[in-house]
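Visitor: just a sequence and a predicted model for now, questions to come.
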Amino acid sequence: HCNIIAMMDSFETDGEFCMVTEYAQGELFQVLEDEHSLPEEEIRKIAIQLIQALHVLHSNRIIHRDMKPQNILIGSKQQIKLCDFGFARAIAHDTSLLRSIKGTPLYMAPELVQEKPYNYTVDLWSLGVILYELAVGRPPFYTDRIVSLIQMIVRDDVEYPTTMSADFQSFLKGLLNKDPARRLKWPEILQHPFVQETPEQLETRLHLEGQVRTLPRFFQENELHESPETEEEKIKPSVAHLRSCGEWKICDPETGRQLSQSDLPNGEENKKMNAHASC
């Protein structure tokens, strides 16, 4: 799909498995660093492309689970490319819910940080956080302490700027609903006024959708089955688990280099919010 990074080749070394992907000129995170926020019309263009990428994934029963600006690349002609499928999960036909905690705390849905069973709508929450951040310059819930962040995600209301259009605000409210059962879903997302496409965009999407294996049952809430847990995915108490997780991947915000917890002074992990809860 044109909005998903293409893998061109792969090979193995003695200690690593390497993937060769198509070249993308930059990432959305760097755009945010440089511009701080974007005009609503630019956000709309990005939203339409991300929705197309997610629709393809979800139609094929795949949840990304780590949507964030660092995993959204920008190719030629400003084409958006979703990348980094390290946390992605293909869902079995008899499964609709997962339990393992995967993702980046700033972009995690309430049901994820509360360790409740979840489904594909966690990606839609993350999409809402990203679009909000593009408009405001920061995520809707932000603090330098992980415990406070979890509490804000679960309890606090999102504050919307008065300058935000009614359509954009309506779209974000649909995505950022704390109740996953009431969150904006397919196909309503595609029909929302904020992401209405030009005739050319619509023609391209319909052509692509015709090539996608759609499984409507994945989008239904009537009959849900939890995914069997592996030993690695069993859940520990929520806050303690997220705070003391031995596999936090903490990144230096200046260089992007991954740091281990031993690289940081005590308490510094709470200041590095660009982290993965990969437990």
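Guide: Great, that's in hand. Numbering: from 1, shown residues only.

Visitor: going forward, measure contacts between C-alpha atoms and count neighbours the same way
Guide: Noted.

Visitor: number of nearby residues for residue 55?
Guide: The number of residues packed around residue 55, counting by other CA atoms under 10 Å, is 20.

Visitor: surely it is in a strand?
Guide: No: the assignment for residue 55, made by DSSP: H, G, I helix; E, B strand; the rest coil, is helix rather than a strand.

Visitor: now do it against residue 19, distance only.
Guide: Spatial separation of residue 55 from residue 19 under the definition CA to CA, to the nearest Å is 24 Å.

Visitor: ok, residue 44 - contacts?
Guide: When contacts are counted by CA atoms under 8 Å, 6 or more residues apart in numbering, residue 44 touches 194-195.

Visitor: that one: what secondary structure?
Guide: Secondary structure of residue 44, reduced to three states by three-state DSSP: helix.

Visitor: which ones are touching residue 204?
Guide: By CA under 8 Å, 6+ apart, no residues touch residue 204.

Visitor: where's it relative to residue 186, distance?
Guide: Computed with CA to CA, the distance linking residue 204 and residue 186 is 18 Å.

Visitor: could you pull out the strands for the stretch 151-279 of the chain?
Guide: Remark: strands of the stretch 151-279 of the chain, listed N- to C-terminal, are 249-251, 258-259, 275-276; assignment by DSSP state E, counting those that start in this stretch.

Visitor: put this next to the previous one:
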Amino acid sequence: LYEMFSGKPPFFSESISELTEKILCEDPLPPIPKDSSRPKASSDFINLLDGLLQRDPQKRLTWTRLLQHSFWKKAFAGPDQESSMEDLSLSRNTMECSGPQDSKELLQNAQSRQAKGH
């Protein structure tokens, strides 16, 4: 997400040892849009990135907290909010599936709902 928004990774170095040092000891700078005509990062987006880039695994966002983060709620808000929230629910279920059979079932259920116009 950070690199897609800014066009560069949160940490960079030509040297692997220096890169490792940066990852372990530095906080990434807030992302700046790669295209200056684009808006700045929202506070929700910055908060999401902070949660994902936490060095301490105990403080890092869990899958559940990631999927419930306020950034996604605002990102999916709009005229087609209902189907977007269904997509988010499908994503949650996909994260919880235990294997290929569960994934196949989830996909079939989603296709069935689409065919019915939901």
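Guide: That came through fine. If you're wondering where the values come from, they're calculated on a predicted model, not measured in any experiment.

Visitor: hang on, the earlier thing: select, out of the strands of the stretch 151-279 of structure 1, the one closest to residue 47 of structure 1.
Guide: Proximity of the strands of the stretch 151-279 of structure 1 to residue 47 of structure 1 was assessed by CA to CA; the nearest stretch is strand 275-276, lying at 23.4 Å.

Visitor: and that closest one, what other elements does it pack with?
Guide: Identification of packing neighbours for strand 275-276 of structure 1 by 3 or more CA pairs under 8 Å, 6 or more residues apart in numbering; DSSP states H and E yields strand 249-251.

Visitor: where in structure 2 does the strand it packs on fall?
Guide: Mapping strand 249-251 of structure 1 onto structure 2 (TM-score structural alignment) gives no aligned residues.

Visitor: what packs against that strand?
Guide: Counting contacts by 3+ CA pairs under 8 Å, 6+ apart, the secondary-structure elements packed against strand 249-251 of structure 1 are strand 258-259, strand 275-276.

Visitor: any idea what residue 9 of structure 2 aligns with in structure 1?
Guide: Alignment note: residue 9 of structure 2 maps to residue 139 in structure 1; criterion TM-score structural alignment.

Visitor: I figured its match hits residue 130, correct?
Guide: Yes: assessed by CA atoms under 8 Å, residue 139 of structure 1 is found in contact with residue 130 at 7.0 Å.

Visitor: which of those two has more neighbours?
Guide: Regarding residue 139 of structure 1 and residue 130, a neighbour count based on other CA under 10 Å identifies residue 130 as having more, with 26 against 18.

Visitor: I'd like to know how far the more buried one sits from residue 191 of structure 1.
Guide: When distances are taken as CA to CA, residue 130 of structure 1 and residue 191 of structure 1 turn out to be 20 Å apart.

Visitor: residue ranges of the helices in structure 2, please?
Guide: In structure 2, the helices defined using DSSP state H lie at 2-6, 16-25, 43-52, 63-67, 70-76, 81-96, 100-115.

Visitor: which positions in the last one come out as buried?
Guide: Think helix 100-115 of structure 2. 103, 106, 110 (16 or more other CA atoms under 10 Å).

Visitor: which strands and helices sit next to it?
Guide: helix 81-96.

Visitor: tell me what angle the helix it packs on forms with helix 100-115.
Guide: With axes from the mean of the first three to the mean of the last three CA atoms, to 10 degrees as the criterion, the two stretches helix 81-96 of structure 2 and helix 100-115 enclose an angle of 170 degrees.

Visitor: my guess is residue 19 of structure 2 contacts residue 11. True?
Guide: Yes: assessed by CA under 8 Å, residue 19 of structure 2 is found in contact with residue 11 at 6.7 Å.

Visitor: aligned partner of residue 41 of structure 2 in structure 1?
Guide: Aligned by TM-score structural alignment, residue 41 of structure 2 pairs with residue 164 of structure 1.

Visitor: what's the spacing between that match and residue 41 of structure 1?
Guide: Applying CA to CA, the value for residue 164 of structure 1 to residue 41 of structure 1 is 11 Å.
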